[in-house]
Structures are given as structure tokens and as C-alpha cells.
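In: with the sequence up front, the predicted model follows.
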Amino acid sequence: METIQTQGIAMPKLGLGTFRLTEAAGQAAVESALAEGYRHIDTAEMYGNEEIVGAAIAASGVDRRELHVTTKVWYDHLAPDTIRRACDDSMKRLRLDHFDLYLVHWPAPGMDLPAIMETMVGLKDAGLTRAIGVANFTLPLLKQAIEEIGAPVACNQIEYHVYLDQSAILNYLQPKGVPVVAYSPVARGEVVDDPVMQRIAAKHGAQPGQVALKWLLDQDGVAAIPKSQSAAGQRRNLDSFKVTLDDEDRAAIAALPKNRRLVDPAFAPDWD
């Protein structure tokens, strides 16, 4: 598995997203992914599934040193004391003694970003997480965290797929060696019925979702965390690495509308 080096960690470019993977079926899905060869698992306290993710990791027998585990602190837990408590609680649920990457899941209105990042760095210094990062941060927030505060941001996890332009954030982060981790990378399945994506997939004997993933994975400093509950789907996502897109394919994807944001909760920041 190809990896991205960032802030002292090697993050596999393809991981398993676990949002809405819960209960026994969710645990089975994580166990299946680990058996298929996934070594990057993404969860969050908000998902309510850290316990089953931890149980799956424990049952897998995979050496902890081979795994990259990301979890996240929710946006209403961003006071220094509550960040520390959330970190401890997540660690207990996951049955781990450290994370590989701990993220601020969403920015909060009126948050004290310097205090938040200082607390996150403290967790890293204490060995509770190997690296820290952010998710759903806009360009101004990234500039504040990286330039003004000087935080060792290891990634920005954002919605990114063939229908959403994220070039401003990519153009800012790539020269700094800070990767983007793409969630909803197949646009919640919308690529499946897209004629353009179907045509490209047929050309390569692939599936539209594989084309969407390979388009992301071909980009420098971009990882993707598709969710899949079935072993067949997980294998299909891994096999996306075998697809070879050409300039014609990339031009067709570039021509698709790029303003379709699928994740925009009421508490989201001003994306513009």
C-alpha cells in the first residue's frame, strides 16, 4: 500500500471510513477490511462506533505497529479539559494506548483555536497520539493553524470527490507537505449512475467508484477513506489502484460540475 509521509507518520493512501458502521455488522466490516489488507482505519467519537472498531482491531490479530488509526474529537468538546477527556474516552473505547492521528472533527463557532492546538500538541507530546490534524477546516482556518499558531498539522480531512472543487485548499497545503484526506470520495455513490464515469469505467473494465477513487489517489498528497461494509466492496476499492487513467479521462472528469457539496450541516463553517 502506498503511503503519505506527514509529521513523522506514514499514512496509507487508502483507508476504511467507518461512519455509520455500527453494532455487530459494523465490527464484521472492520474485521473484513483488516483481513483484506486495509491498514488505515478512520473513526470518530461522534460515530458512536469506536468500541466496535477497537473490538475488530483486537480480534484481527494485526500487529498494532502495522496499523494507522485515526479518530476525532467532536466540535462541542473543544475546550482544553474536554479535549483531554474525549481523548481518554476514545482511547478506552478503541482499546489502544495511542492513536496515529487525532483530529479536530469540525471547527466550532467562537472556538479558541490557539488553545485547542496547544492542547492537541500536548497530547502528541505525551505520546497519546503520534500526530495531530484537523478536518473540515477552511482556507482561513488552515492559515491560522499553520501560519499564525505554527501547529504541526498532519492533514486536513475534507469532503472531496469528482463533483467538488477543493483546489484552493490543495494548492495551499501541497507545497507545505500537508495531505488532504478525502471523505465521501465516491460522492455517496452518486458516481455509480453518472454517464461520464460509467463511460470511463467501461473503457478500463472497471467500476465508476474505482475510477472516482483512482482520480483521487493519483493526486499527490491525497488519501481517501471510502466506506464499504462488504468484503467484495472493500476488495473493489483496493483494486482501484489497478486502474490507469489517461489524459482524456482526467479531462472528462475535470469537465464535470464541481460545486456539489454533500456534507453541509448547520454547524459547518462558511465554506467561502
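Out: Received the coordinates, thanks. Residues are numbered from 1 along each chain as shown.

In: use CA for all of it now, contacts and neighbours both
Out: OK.

In: ok, which stretches of the stretch 51-200 of the chain are helices?
Out: For the stretch 51-200 of the chain, helices defined by DSSP state H, counting those that start in this stretch occupy the ranges 80-94, 113-125, 139-143, 167-173, 195-204.

In: buried sites along stretch 17-25?
Out: Buried residues in stretch 17-25, counted by 16 or more other CA atoms under 10 Å: 17-19, 21-22.

In: how far off centre is that stretch?
Out: Relative to the centre of its chain, stretch 17-25 is centred 15 Å away, using CA atoms, centre = their mean, to the nearest Å.

In: can you tell me the centre-most residue of the protein?
Out: Geometric centre of the chain, nearest residue: Val181, 4.2 Å, by CA atoms, centre = their mean.

In: touching, that residue and Gln157? I think so.
Out: Yes - Val181 is within contact range of Gln157, at 4.4 Å (criterion: CA atoms under 8 Å).

In: circling back: distance of the residue nearest to the centre of the chain from Tyr160?
Out: Using CA to CA, to the nearest Å, we find Val181 at a distance of 8 Å from Tyr160.

In: got it, and Lys72?
Out: Relative to Tyr160, and taking CA to CA, Lys72 is found at 18 Å.

In: ok, now Arg260?
Out: Counting by CA to CA, the gap from Arg260 to Tyr160 is 10 Å.

In: check Gln166 too.
Out: 7 Å.

In: and these two? which has more neighbours close in?
Out: Tyr160 (24 against 16; other CA atoms under 10 Å).

In: dump the residue contacts of that one.
Out: Neighbour list for Tyr160: 166, 182-185 [criterion: CA atoms under 8 Å, 6 or more residues apart in numbering].

In: please repeat the previous calculation with a cut-off of 10 Å.
Out: Listed by CA atoms under 10 Å, 6 or more residues apart in numbering, the contact set of Tyr160 reads 166-167, 180-187, 216, 222, 224, 260-262.

In: same question for Asp76.
Out: Applying CA under 10 Å, 6+ apart, the residues near Asp76 are 82-83, 105-109, 111.

In: again, 8 Å this time
Out: By CA under 8 Å, 6+ apart, the neighbours of Asp76 are Ala108.

In: ok, His105 next?
Out: So His105 contacts 44, 72-75, 134-136 (CA under 8 Å, 6+ apart).

In: strands along the stretch 101-250 of the chain, start to end?
Out: 101-104, 132-135, 153-159, 180-183, 222-224 (DSSP state E, counting those that start in this stretch).

In: in a markdown table: those strands, plus distance to Val62.
Out: Converted to a markdown table, the strands of the stretch 101-250 of the chain look like this (distance: least, CA to CA, whole Å):
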| stretch | distance to Val62 |
| --- | --- |
| strand 101-104 | 18 |
| strand 132-135 | 23 |
| strand 153-159 | 24 |
| strand 180-183 | 23 |
| strand 222-224 | 21 |
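
In: this is the comparison structure:
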Amino acid sequence: MPANDFPQFGLGTYSDDNKDYWAGIVESALEVGYRHIDTAQIYDNEEYVGEGLKNASVSREDIFVSTKTVHVDVPGPSPDTEDILAAANGCLERLGLDYVDMLYVHWPVGVYDHETVLPAYDRLYEEGTIRHVGLSNFTPELLDEAQEILSAPVFAHQVEMHPLLQQEELHRYAYEHDHWLVAYSPLAQGEIFNVPEIQEIADKHGVSPAQVSLAWLLSKENVAVIPRTMNEDHLQSNVEAQDLELDADDITTIDAIEREKRCIDPDHGPWNK
């Protein structure tokens, strides 16, 4: 198993608008028990996430904060080491933090160059600016390539994962290489509400399909989840999914779902190359 200083349940904070709303949502999430907050430079909300962290009555040492940089859509030439260091320091400044618990490479395409980017992440790790190195949206081949360069251990790999995109290969890879697999879009952007098997299991337990999907992910060894919500009622119901114990038949039923849907599927996704 990977290191256990990682809250397996967190809050994702991506949104296209109302970015200032995240200050209140992050504060509320921490007050109801979340201890893992996930954001990114490209989300353009780190300032507000940082405000929520500051306003909550939870010690910084008890919160795992992750962000991401090196995004495919960043204009200009490929970044050099100083660009990466400046980007990471910009994340810290906007969040109002002295360090982040994890910095992810957001996408391994576009401006990403492993021989430049990853040594910069090693330097940030060695300096203590980041406590852990994460990767996001990588393929197994790109994970292999990254691990040949990195001196720091890969702590987590973040990918879309839910009952309609079960990521068996990347889950096996994470288990074999001793890192966390962090599931974003764990509700398939609402598609799991249209899956009869999940609805039947939800009815059986008297819970919501969202809670079933989250509980199924949490039942997997070395998997963490970061559902995104801007609804304070959903904050509470999502966090309660940690208390839902699916039985072996439930898990087998979800494992056997053959329908497959990738919700985040840009042309630049490395799986499309």
C-alpha cells in the first residue's frame, strides 16, 4: 500500500464560473469533515480555495492540499526549469501557503517535456516546496517514462475513474508501483444516475446512486476520490459515502458493468495518440 498520510476522500474544485464561490464551499467542506482539497492553476480559483482554507477552523497541518501546473493549453514555448519553479511558487502565493502537500503535472502533452518538467518537480520536492509529486492523465507508458526521470517517488496518479470507466490497467499499475490512484469525475458527470445496476444497489441500501459510486471506488485498494460539488447539501451526502459498506455482490455487480463512457476526452488526451 502507498503511504497512509493521504485522506482518501477529498473535494475537487474545478468550475468554469462562480470561481469566488469556492471560498465558502472549501470552508464548508472542511467544517463537515473533508481533509483533502484538490485544485489547479488552470482552474483560476486558487486564491478563493486559499481563502476557504484560511477561514476554516481546521489546522493547516490537518489538511492535504494538492494543485496542478503544466497544462496543455498554456500558451508559449515549452517551459524551462525556472518557468516550472515560478509556476509552482505562483500556486503557493495564490493559495496563501508555504507549501502544498502535492503538486501534479496536469497533462503530459502539449508544453510538457519530461526531461525539463520532472527535474524541476524533483527540485521543488527536495526544497520542501511540495511534499509529494503527483501525475495526472498519464498512460502506463508515460508513467514508465516519468519514473525513469524522477528521483522523488510518484505519490499519486489522478485520472477520470468511475463505474463507467473503471481504469483496470491503471489501477493495477498503481498497486504494482505503490502509489495512489485518485479518481476525478467519480460520478461520471451524473451519468451514473442512469445506470440501472447502480440505482438498484442504491435502493437496496437506501442511499443515493452518487453514494454508491463513491463507496465502490473507496472499496478499491489504493484508490482515493475527489468528487466536485458546489452544493453544500451534496458536500454532506458525499462525505457520508465513506460510511456505506457495499457487500461483495454489490461490488461484483458494479465491476461487471460493460457500458463505458469517458467524460473528459479532449483530442490532446494521451490515450488518443
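Out: In hand now; what should we look at? All values reported here derive from a predicted model rather than from experimental measurement.

In: still on that earlier bit, Ala145 of the first structure: which of the contacts of His105 of the first structure is nearest?
Out: The closest of these to Ala145 of the first structure turns out to be Val134 (CA to CA; 9.2 Å).

In: so how far is Arg199 of the first structure from that closest one?
Out: Distance from Val134 of the first structure to Arg199 of the first structure, by CA to CA: 36 Å.

In: cool, and Leu101 of the first structure?
Out: Relative to Arg199 of the first structure, and taking CA to CA, Leu101 of the first structure is found at 37 Å.

In: the buried residues of stretch 17-25 of the first structure: which two are farthest apart?
Out: Taking CA to CA, no two of these sit farther apart than Gly17 and Thr22, at 12.0 Å.

In: need the overlap of contacts for the two.
Out: With CA under 8 Å, 6+ apart, Gly17 of the first structure and Thr22 have no common neighbours.

In: now the end-to-end length of stretch 31-42 of the second structure.
Out: Termini of stretch 31-42 of the second structure sit 26 Å apart (CA to CA).

In: if you could redo that for stretch 7-24 of the second structure, that was the one I meant.
Out: First-to-last distance for stretch 7-24 of the second structure - CA to CA - comes to 21 Å.

In: now do it: distance to the chain's middle.
Out: For stretch 7-24 of the second structure, the distance to the chain centre is 12 Å (CA atoms, centre = their mean).

In: same check, this time on stretch 261-272 of the first structure
Out: 17 Å.

In: with stretch 31-49 of the first structure instead?
Out: 11 Å.

In: Glu147 of the first structure: neighbour count?
Out: The burial count for Glu147 of the first structure: 10, using other CA under 10 Å.

In: likewise for Met197 of the first structure?
Out: 24.

In: can you pull the contacts of the nearest residue to it once chain neighbours are set aside?
Out: Counting by CA to CA, 6 or more residues apart in numbering, Met197 of the first structure lies nearest to Pro208, which is 5.2 Å off, once chain neighbours are set aside. The neighbours of Pro208 of the first structure, taking CA under 8 Å, 6+ apart as the test, are 191-192, 194, 197-198, 200-201.

In: how about His157 of the second structure?
Out: Counting by CA under 8 Å, 6+ apart, His157 of the second structure has contacts 134-138, 174, 179-182.

In: need the residues you listed in a markdown table with distance to Ile63 of the second structure, can you?
Out: Output for these, formatted as a markdown table (distance: CA to CA, whole Å):
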| residue | distance to Ile63 of the second structure |
| --- | --- |
| Gly134 | 17 |
| Leu135 | 20 |
| Ser136 | 21 |
| Asn137 | 24 |
| Phe138 | 26 |
| Ala174 | 23 |
| His179 | 19 |
| Trp180 | 17 |
| Leu181 | 19 |
| Val182 | 16 |
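
In: which of those residues map to contacts in the first structure?
Out: By both residues aligned by TM-score structural alignment, their matches' CA atoms under 8 Å, the contacts of His157 of the second structure still in contact after alignment to the first structure are 134-138, 179-182.

In: residues in the first structure matched by stretch 47-60 of the second structure, start to end?
Out: The aligned range for stretch 47-60 of the second structure in the first structure is 51-64, by TM-score structural alignment.

In: for the matching stretch, buried residues please.
Out: Going by 16+ other CA under 10 Å, stretch 51-64 of the first structure has these buried residues: 51-58.

In: and stretch 123-143 of the first structure, by the same measure?
Out: Applying 16+ other CA under 10 Å to stretch 123-143 of the first structure flags 123-124, 128-139, 141-142 as buried.

In: closest one of the contacts of His157 of the second structure to Pro2 of the second structure?
Out: Using CA to CA, the contacts of His157 of the second structure come closest to Pro2 of the second structure at His179, 5.0 Å.

In: which residue in the second structure lines up with the residue nearest to the centre of the first structure?
Out: Under TM-score structural alignment, Val181 of the first structure pairs with Val182 in the second structure.

In: its match contacts Ile226, correct?
Out: Yes - between Val182 of the second structure and Ile226 there is a contact at 7.2 Å, judged by CA under 8 Å.

In: circling back: with distance to Thr3 of the first structure as added columns, please give the contacts of His105 of the first structure in TSV.
Out: TSV is the format used below for the contacts of His105 of the first structure (distance: CA to CA, whole Å):
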residue	distance to Thr3 of the first structure
Ala44	21
Lys72	21
Val73	24
Trp74	27
Tyr75	28
Val134	19
Ala135	19
Asn136	22
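
In: just these now: which is nearest Val153 of the first structure?
Out: Closest to Val153 of the first structure, out of all of the contacts of His105 of the first structure and judged by CA to CA, is Val134, at 7.0 Å.

In: surely that closest one touches Cys155?
Out: Yes - counting by CA under 8 Å, Val134 of the first structure touches Cys155, with 6.3 Å between them.

In: Val111 of the second structure: neighbouring residues, count only.
Out: 18.

In: same deal with Ala168 of the first structure?
Out: 10.

In: is it true that it touches Leu139?
Out: Yes - applying CA under 8 Å, one finds Ala168 of the first structure in contact with Leu139, separated by 7.5 Å.
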